[in-house]
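>>> What follows is a predicted protein model with its sequence.
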Amino acid sequence: MEREIDKAIDRAGEGLEKGVASIWKKGLVPFFNAVGIGIREVKQKEIWKTKPFMWYMGTVAGASVAAGIIDSTYLADLYPDNFIWHWLYHEQPMRYPLALTVGFAGGSYFFYNKGKNVIKLRQRFILAFERCGLYSSRRVMIDNKNRPEYPTLFKEIVGDDGGITFVFRNVGIPVEEWQKTKPSLEASIGEKISRIEMFNNKPSFIAVKLGGVEIPEKLDFSEELISHCGDSSIVVGVGEQGVLTHDFKKNPHVLVGGATGAGKTVVANSITYQCITKLDGMLYIVDFKGGADYAAFEDMGIDIISEREIVERLLQRLLVENDARVQLFKGKARNIWDYNEWLKKQPGKKKEPLRRIFVLIDELAELTDKKSCPKDEHELVDNIVGLTSRIARLSRFTGINLILATQRPDANVVPGQIKNNVTGRICGYFSDDVAYRIMLDFIPYPRLPDPEVLPGRFMYSIGARKRLVQTPYFQDQHIDPNFKMDYSRGMLTLEGALDEGHPSNQELSPIASHRQSYSIEDIED
């Protein structure tokens, strides 16, 4: 009999031990694992900043505080004859343990639900990877089973267009293999995949974007594309939100940057061509490389400047033009767009409206960096930097716009006084993060692809707005052979600006030149 009792006790002990182990392994371990994943999810997605999270945690905190300040004597008196109840709420100080338990349970429940959703998502992707053959030949132990090593979900990024980018830790699978399995992955997941690419240009991480707008990998320059131009805006390219435009009325100056071969000259050509054909602007091109990249523009009669003395003279005359326009606007309009509208409403013979003036400087380093010029021209460079800075600062409303291109955006090339007033940034590929920080004030996320892999991919930035964009491939064949630049209309003082013998170029002071060359009465008459 005693043996039977001992055996029964042993079996009960073994069963209890197995039960506890099962509860720990199948209950508590998965629970706390899900809680940990949920906490990481809340941190990565910054869910803790959202109102639902604050409301929930506020409610939990309120319940916890209420449990801590509740009168335990009153609770003990509810059931005076119950020994356990009396012991819990009278003999033992249960306020604070109860408060902690309520807070812990409420917070854990929230994080558990978040983590459970992530685990389900991971299992969904593992199933898809298994069907598509996206796994390593290496075997690992998962749930006590010898299984292939699959890519693991690292983080999620929610885009402005509603798409979600899932970043996976790669297991040695080339990105080309990922891209080949795109149709199979779409069928397995049941969602449209916008793109598959390396994350931050690192092959150890792969970014898979679901939903949103798919950015084209190649974009041709066409009349249909630039038909999206407005009265003061040009097309930059196509992004996740569709056709992306830059409005010179809101952001008058643009800085285009990128490493050698990134395509910044192509972008600059696309922008300036639209400026003269769609916005009826006058264009001056500053290029110290001999103008080879702008031969087609020179054929249109556009001035190509390659001497610093002439650049200085042009910038001085632009300041004169700016001052003249400001004087002309007084009492009539706040900017060139309002003035031209005011002009249309005037009775009598219609007068020529003012035109926008664009100055493209490529490469900016040749103009502003003293290291690229002889020592006897250092003072001239200082004057040019000062004049450029003044134009960037003063010409916001007068229709004088700068388009600056550079492949080396350091402080010597783009001085702070110029950079701070050039709000539009179009940035191509750089090999180092420092250039991105100088150009954009942030590092693109994910990194821009190498132009040899994906040419024409740029980051467009206006203040807090950051947009990934595919820029159009502009070539000389897109230029209208019948178009000719007309410098004889739509300006006040710029006629003969590049002519050394012009009377208004004899005086270096912009204000003095302005006062000698015209009067407001003459212009209005």
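Done, it's in.

>>> C-alpha only now, for contacts and for neighbours.
Noted.

>>> what distance separates the strand or helix carrying Phe110 from the centre of its chain?
Per DSSP states H and E: Phe110 is located in helix 95-132. Centroid displacement of helix 95-132 relative to its chain, using CA atoms, centre = their mean, to the nearest Å, is 32 Å.

>>> Second structure follows, compare the two:
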Amino acid sequence: MLSTIGVSLLLSAGLLSSIRTENMSDKNKIEKIFEYTGTHVKGLNGNVKKCQFIRKAKMENGTEYVYRLPLGLPYKQLQHLNKNIGVFKDGLHKNVEVEFDGGMLHLYVYETDLPKKWEYKEVVPLLKNKWNIPIGKTHKGLVWHDFDQIPHMVVGGTTRYGKTVNLKGLMTSLILSNPHDVEFYIIDLKEKLEFGKYEKLKQVTQVAGNPKEAADMLEDLRKRIVKMMQAFGACGYTNITETNDNKRIFVIVDEANRLVPQNRHDKDKMFCQEMLELIACIAGGLGVRLIFCTQYPVSKTMPRDVKQNSDAKMCFRIQNKYASAVVLGEENGHAAELPDIRGRCMLVQGPNLLEMQVPYISDKTMNDLLVDYMKGARKDVTPDEAETGENTIEFIPIGDA
């Protein structure tokens, strides 16, 4: 499996400028960057082992260059190469993606930019009855995210750059893919301004608009989690994927920075923080997924346990590299360098780092796609089922299902 690395060694603006202006091929520029960044190994006898060019291949919108890394290249040096893809972008004056596959380095040099906007309606025909949904586009095509493989996600970014639109797209995809099995608890700390209108959806148990409502809602969910843990323990299960239960519960938090306690008497906010950390730490195996979103990412607004247990991290354009690193990981300032384009973000997905454009979904499109799922609108939903959203847990071993 490819794990993406970027390049993060600092080169002077003068050196990068000289590479750009010199009349040389992209291949020679890449090798010049290797030279300047010290991407080589010096032997005891003074010999220098360099990256060995293997091949190049034309792509639809660019060229792939493949190099074999020198044996013995320190892992820390590869980590340094993971800090700033801008070294290659600035040096070649083109869009570049860099991936590390074992001892091989793949550089994808693109002649075109990512789309500045693409419509959510392109997603709809691709949706299937699964928890793996398309979430964006890179130069290579669609990016998919499987919430059964990576259950929790944190999202950051400055207001009006796409966070809430992205949440609405994720929510719509999950409902269209799994209308009978997905359930939402939503904390919309804009007093339900964005998500209150969707509280009538069959799949939405509750929308909380302030910390007091959020605390009450999370207390109800805590009681369900305790029962689920007891049921799992009685059957000897540790993960919902081992069972026949297709139900998944998503907790969406928008504007999570408003849940930060101001003092120790802020009981509701303190309880919310504790519950969100509990969900991130232990509830993923029970089928509870957390999507935690904030426009003001600093360490106190991003609980450590939430961040550490969320292997998917998405950051839209952000004010500075520190805020970017809070969301994406140590020293990862890429989101502060994103172009001024709504919907453009950096994604950390397990070991991979990608720049992508998320689909745009308007409120009208979301309403049109989900209108049949409003409580009472569907004939195959009983009134009791629509009102309570309750589910019973009856496990059957998967082999017998």
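Now that the structure is in, tell me what you want to look at. Since we're looking at a predicted model, the values are computed, not measured.

>>> TM-score for this pair?
The TM-score (TM-score structural alignment, normalised by the length of the second structure) is 0.65; 307 aligned residues with a CA RMSD of 3.8 Å.

>>> Give the next helix or strand downstream of the helix holding Phe110 of the first structure.
Where DSSP H and E defines the elements, the next helix or strand beyond helix 95-132 of the first structure is strand 136-142.

>>> So which bit of the second structure is the following helix or strand past that following strand matched to?
Later in the chain than strand 136-142 of the first structure, the nearest helix or strand by DSSP H and E is strand 145-149. When the second structure is aligned by TM-score structural alignment, strand 145-149 of the first structure has no counterpart there.

>>> still on that earlier bit, buried set for the helix holding Phe110 of the first structure?
Residues 95, 98-100, 102-103, 106-108, 110-116, 118-119, 122, 125-126, 128-129, 132 are the ones in helix 95-132 of the first structure that count as buried (16 or more other CA atoms under 10 Å).

>>> go on, stretch 280-290 of the first structure?
For stretch 280-290 of the first structure, burial by neighbour count (16+ other CA under 10 Å) applies to Asp280, Gly281, Met282, Leu283, Tyr284, Ile285, Val286, Asp287, Phe288.

>>> Excluding residues flanking it in the chain, which one is nearest the fifth one?
Setting aside the residues directly before and after it, Tyr284 of the first structure is nearest to Val359 in space (CA to CA, 6 or more residues apart in numbering), at 4.8 Å.

>>> And that neighbour? What does it align with in the second structure?
Residue pairing (TM-score structural alignment): Val359 of the first structure is matched to Val251 of the second structure.

>>> Equivalent analysis for Arg325 of the first structure, please.
Per TM-score structural alignment, Arg325 of the first structure is aligned with Met228.

>>> Same question for Leu219 of the first structure.
With TM-score structural alignment as the criterion, Leu219 of the first structure matches Trp118.

>>> that older thread, can I assume the match of Arg325 of the first structure sits in a strand?
No. Counting by DSSP: H, G, I helix; E, B strand; the rest coil, Met228 of the second structure is not found in a strand; it is helix.

>>> contacting residues around it?
The contact partners of Met228 of the second structure, by CA atoms under 8 Å, 6 or more residues apart in numbering, come to Leu286, Ile393.

>>> Now do the SS call for the equivalent of Met217 of the second structure over in the first structure.
By TM-score structural alignment, Met217 of the second structure lines up with Leu314 in the first structure. Recorded secondary structure, Leu314 of the first structure: helix (three-state DSSP).

>>> Can you give me the neighbour number for Leu314 of the first structure?
Neighbours of Leu314 of the first structure under the rule other CA atoms under 10 Å: 23.

>>> mind listing the helices for the stretch 151-300 of the second structure?
Counting by DSSP state H, counting those that start in this stretch, one finds helices in the stretch 151-300 of the second structure at the ranges 163-177, 211-235, 267-278.
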